[in-house]
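[1] quick check, what structure comes out for this input:
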Amino acid sequence: MSNDSTAVPSTTRELRSTVTDDGAVTLAVSEAEVAAPGPDEVVVRIQAAPINPSDLGMLFAGADMSTATASGTAELPAVTATIPSGTAGLGGRVGIPMPTGNEGGGTVVAAGESEAAQALLGKVVGFISGSSYAEYRTLNVASCLPMHDGTDPEDAAACFVNPLTALGMVETMRAEGHTGLVHTVGASNLGQMLNRICLADDVPLVNIVRKAAHVELLTGQGAKHVVDSSADSFNDDLVDALRATGATIAFDAIGGGELAGTILAAMEKVASEGDEFSRYGSDTHKQVYIYGGLDRSPTTLNRNFGMSWSIGGWLLTPFLMKAGQAKSDELRTRVADEITTTFASQYGMRLTLDDAVDPEQAKRYAKMATGDKALITP
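    This is a model prediction of the structure:
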């Protein structure tokens, strides 16, 4: 093992989430050992790690954050909240302190003996781990994405989940034979990345947002088609945007409610224009992928969009496995090359590990409000 001048401690502070059999969840600062790196491993001093919507399930297990209260000790503080559904569906994690945090960025301070590990020593890397809310982590080199010299670790912190998801959406669109796409929560960090990708790659994109201010935000960034789901004219605006773009595939982060069905109905309206009536609808295949659950209510489909349609789930990891190593490497390279431009992220708050278990801070970042994304800086 080789080190740089930074001493690697024997222990690290980290965040662990534990569901208890009384239907509560506790997110706590705890201590753990820092494992010495194996031949193909490195130790990363973590300097930043974002809280993405996909992190909330592991952090709080669907808890009602209005019930959040302080717990733990002064040295190892914690926050506890009640899970309305109890432990239903959570049996596999009851009583087990689970690591948290899907991705992060930092500096490699120790490396194993392999050539690949040694090449990362002293480098700023982004990484994916499932345990990024910590001060130090020992990681396989395959989990790390080396950044160009001079990259700020905060920029590297969000180089996996949102960038590769946005790129994956465009790749999925192409692979399945569509020529334009729809994205909900268009004003989110991911949505803004997707807008920049689509502008650069000349991909027709319909952005769905929830506020008039978000329309202004995206149009100010060059978006050509932005529709506000809170507007009285939403359905007509959506149809107009779909007619202009020819989009027949959508990626929905909302999940619950009627939005997915509304998108399918609008696609069918455009697809069937000028056709003779058919009880089965148009022959144009319409696809909605749900990739998030900002609305946890049931997904409601009013069957007014013919029979040529599909709705399903979409996740990044299965996409990358299907795409193969060469395509994954190509996408990762693009992310590293454009990490401060196309794939730049903005944050509304920066939190220490102790801040992250403060009940008021937890209530705030759990809302996942647009423009208020949290970054943990251990």
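[2] C-alpha from now on. contacts and neighbour counts both.
    OK.
[3] ok, which stretches of the stretch 201-350 of the chain are strands?
    For the stretch 201-350 of the chain, the strands defined by DSSP state E, counting those that start in this stretch occupy 205-209, 226-228, 249-252, 255-257, 286-290, 295-299, 309-313, 349-351.
[4] may I see those organised as CSV, with distance to residue 108 added?
    Formatted as CSV, the strands of the stretch 201-350 of the chain follow (distance: least, Cα to Cα, whole Å):
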stretch, distance to residue 108
strand 205-209, 38
strand 226-228, 41
strand 249-252, 35
strand 255-257, 38
strand 286-290, 36
strand 295-299, 38
strand 309-313, 35
strand 349-351, 22
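[5] and the helix or strand where residue 164 lies, what's buried?
    Taking DSSP states H and E as the definition, residue 164 sits inside helix 161-175. Of all the residues in helix 161-175, those buried under the rule 16 or more other Cα atoms under 10 Å are 161, 162, 163, 164, 165, 166, 167, 168, 169, 170, 172, 173.
[6] repeat that for stretch 189-203.
    Those would be 189, 190, 191, 192, 193, 194, 195, 196, 197, 198, 199, 203, for stretch 189-203 by 16+ other Cα under 10 Å.
[7] now stretch 176-188
    Across stretch 176-188, burial judged by 16+ other Cα under 10 Å covers 178, 179, 180, 181, 182, 183, 184, 185, 186, 187, 188.
[8] show me the contact partners of the helix holding residue 164.
    Residues outside helix 161-175 that contact it (Cα atoms under 8 Å, 6 or more residues apart in numbering): 102-103, 179-181, 189-191, 193-194, 197-198, 249, 251, 316, 319-320, 331-332, 335, 343.
[9] what do you get for stretch 309-326?
    Residues from elsewhere that reach stretch 309-326, judged by Cα under 8 Å, 6+ apart: 161, 164-165, 168, 264, 285-291, 327-328.
[10] tell me how far that stretch is from the chain's mean position?
    Per Cα atoms, centre = their mean, to the nearest Å, the displacement of stretch 309-326 from the mean C-alpha position of its chain is 14 Å.
[11] and for residue 253, the neighbour number?
    19 (other Cα atoms under 10 Å).
[12] who are the contact partners of it?
    If you count contacts by Cα under 8 Å, 6+ apart, then residue 253 has 184, 185, 290, 291, 292, 293, 294 around it.
[13] over to residue 17?
    Counting by Cα under 8 Å, 6+ apart, residue 17 touches 25, 26, 27, 28, 58, 59, 60, 96, 97, 98, 99, 100.
[14] next up, for comparison:
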Amino acid sequence: MDEQEVGVADDKTKTTGLELRSLIKSGGELEVSLQEVAIPTPGADQVLVRVEATPINPSDLGLLFGAADLTTLKASGSPDRPVLTATVPPSALKALAGRLDQSMPVGNEGAGTVIKAGNAVAAQSLLGKTVAMIGGAMYAQYRLIKASDCLLLPIGTTAAEGASAFINPLTALGMVETMRREGHKALVHTAAASNLGQMLLKICLKDGIDLVAIVRSAQQAKLLREQGAKHVCDSSAADFLEQLTQALSDTGATIAFDAIGGGPLAGQILTCMEAVASRSAKVYSRYGSSVYKQVYIYGSLDPRPIEFTRAAGMCWGAGGWLLFNFLQKIGAADAAKLRQRVASELKTTFASHYSRVVSLPQALALDTIAAYTKRATGEKFLIDPNRG
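    Sure thing, here's the model as predicted:
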């Protein structure tokens, strides 16, 4: 009996498991802890999954730490049951009103082994199988979930390989699908050397789509060029705007997805798009070109306000883009097609690489938190909740 089989056998005798919880109190204090919770029994269309891998994504950090000042973070408790506390600035509490004094589970996605299943055919078909999941509360040893929210992983695929099968892959595919549905022919992506950015590059290379990749260092630019990227712009370079304008001219990209959020970058992209469009304008207009330009903000690596100049003409748009809203918009059938592509290319196009695997208690160690909150390129953490 291998280690996984021993673990599953032990699960059948357990009645409780650990779950990571985040609580922001109305008095302005964050508390993150591990709690013992009852292991639920599956309903007819549900399965109980022993969670064996769940990534720490940037989108998880907002729920995990809220708007807490991490310079005030303190640890107490014991090594196997750490408790973290930090101060939440009074100015941030109003925006957090919906979650105050509520202990909330964390973790958008994960993967593991189905150890119990309801009597529905769809649930029973997953019993004993390795599945990927989406739906929150994944930073836990066990997760009760609908069978329809699981993705059956191909035989030979580990939980670690399937743990990031939803957020980054479907976001990258969603960007390409949005580009196509809105009538654009090429796209721009910022923070393009990220795990997600490298997935998007692979999709674009495979599907023959021109991509303008914006990065923040010469090292990141080199990394993407070595992977086949043709149009890479380094925002730290003195001639960045010239690089960007030329890349937009070469590709004809008129839609961008921005992970940075704050600062001038989104506005600079629109301005450079307008400069390219104006070059080919046959008739002068004081309102700028008639070429529609779109920037979607989908991240907030820079928390500052977004800065726009008035140099993009009058034919442009800017707004937010969220994966879950996109999937709801396209409907279950089209979303299922995207999920199937992820499953079939999980070890190639959508492969994720992790710099470190930690247990639930280790995920709450101060030095570990300092590492994964830096959001450094090439540093992606994976939690194994059942690691002991």
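[15] and the TM-score between them?
    For this chain pair, the superposition-based TM-score is 0.97 by TM-score structural alignment, normalised by the length of the first structure; 376 aligned residues with a Cα RMSD of 1.4 Å.
[16] if we can go back for a sec, with respect to residue 76 of the first structure, which of the contacts of residue 17 of the first structure is nearest?
    Taking Cα to Cα as the measure, residue 76 of the first structure sits nearest to residue 28 out of the contacts of residue 17 of the first structure, at 6.9 Å.
[17] which residue in the second structure lines up with the closest one?
    Residue pairing (TM-score structural alignment): residue 28 of the first structure is matched to residue 33 of the second structure.
[18] which helix or strand contains residue 365 of the first structure?
    helix 359-366.
[19] coming back round to it: thought the match of residue 28 of the first structure was touching residue 84?
    Yes - at 6.4 Å, residue 33 of the second structure and residue 84 qualify as touching, with contact defined as Cα atoms under 8 Å.
[20] looking at those two, which has the bigger crowd around it?
    Neighbour count, other Cα under 10 Å: between residue 33 of the second structure and residue 84, residue 33 has more, with 22 against 19.
[21] for the more buried one, what are its contacts?
    Contacts of residue 33 of the second structure by Cα under 8 Å, 6+ apart are 20, 21, 22, 81, 82, 83, 84.
[22] can you tell me what the fifth one aligns to in the first structure?
    Right, residue 82 of the second structure. Using TM-score structural alignment, residue 82 of the second structure pairs with residue 77 in the first structure.
[23] which ones are touching its match?
    Contacts of residue 77 of the first structure by Cα under 8 Å, 6+ apart are 28, 29, 70, 71, 354, 357.
[24] if we can go back for a sec, following the helix holding residue 365 of the first structure, which helix or strand shows up next?
    strand 374-376.
[25] that next one corresponds to what range in the second structure?
    Here strand 374-376 of the first structure aligns to the second structure at residues 381-383, judged by TM-score structural alignment.
[26] the helices in the stretch 51-200 of the first structure, which residues?
    56-60, 115-118, 153-156, 161-175, 189-201 (DSSP state H, counting those that start in this stretch).
[27] give me the mean distance between the last one and the second structure.
    Its match in the second structure and helix 189-201 of the first structure itself, once the structures are fitted together, sit a mean 0.3 Å apart by mean Cα distance after the TM-score superposition for the first structure.
[28] rewinding a little: of the contacts of stretch 309-326 of the first structure, keep whichever come out buried.
    Buried subset of those (neighbour count, 16+ other Cα under 10 Å): 161, 164-165, 168, 264, 285-291, 328.
[29] which one of the residues you listed is nearest residue 270 of the first structure?
    residue 264 (10.1 Å).
[30] what sits against the equivalent of the closest one over in the second structure?
    Using TM-score structural alignment, the equivalent of residue 264 of the first structure in the second structure is residue 270. Shown in contact with residue 270 of the second structure (Cα under 8 Å, 6+ apart): 293, 294, 295, 312, 316.
[31] conserved subset of these in the first structure?
    Contacts conserved in the first structure for those, using both residues aligned by TM-score structural alignment, their matches' Cα atoms under 8 Å: 293, 294, 295, 312, 316.
[32] circling back: going by distance to residue 126 of the second structure, which of the contacts of residue 270 of the second structure wins?
    residue 295 (40.5 Å).
[33] tell me which residue of the first structure lines up with that closest one.
    Residue 295 of the second structure maps onto residue 288 in the first structure, by TM-score structural alignment.
[34] turn the kept ones among the contacts of residue 270 of the second structure into JSON lines, including distance to residue 45 of the second structure.
    Converted to JSON lines, those look like this (distance: Cα to Cα, whole Å):
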{"residue": "293", "distance to residue 45 of the second structure": "45"}
{"residue": "294", "distance to residue 45 of the second structure": "41"}
{"residue": "295", "distance to residue 45 of the second structure": "40"}
{"residue": "312", "distance to residue 45 of the second structure": "51"}
{"residue": "316", "distance to residue 45 of the second structure": "45"}
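[35] need the max-distance pair from the residues you listed.
    Farthest-apart pair in those is 295 and 312; separation 11.6 Å (Cα to Cα).
[36] now stretch 311-325 of the first structure: which residue numbers in the second structure?
    The aligned range for stretch 311-325 of the first structure is 318-332, by TM-score structural alignment.
[37] can you pull the buried residues of the matching stretch?
    Neighbour counts over stretch 318-332 of the second structure (16+ other Cα under 10 Å) mark 318, 321, 323, 326, 327 as buried.
[38] which residue packs closest to the first one, ignoring adjacent ones?
    Of all residues beyond its chain neighbours, the one nearest residue 318 of the second structure is residue 295 (4.8 Å), with distances taken as Cα to Cα, 6 or more residues apart in numbering.
[39] what sits against the one you found?
    Contact analysis of residue 295 of the second structure by Cα under 8 Å, 6+ apart lists 255, 256, 257, 258, 266, 269, 270, 317, 318, 319.
[40] tell me the one of those residues nearest residue 127 of the second structure?
    residue 257 (38.9 Å).
[41] map that closest one across to the first structure for me.
    Looks like residue 257 of the second structure aligns to residue 251 there (TM-score structural alignment).
[42] tally of neighbours for its match?
    Counted with other Cα under 10 Å, residues neighbouring residue 251 of the first structure total 25.
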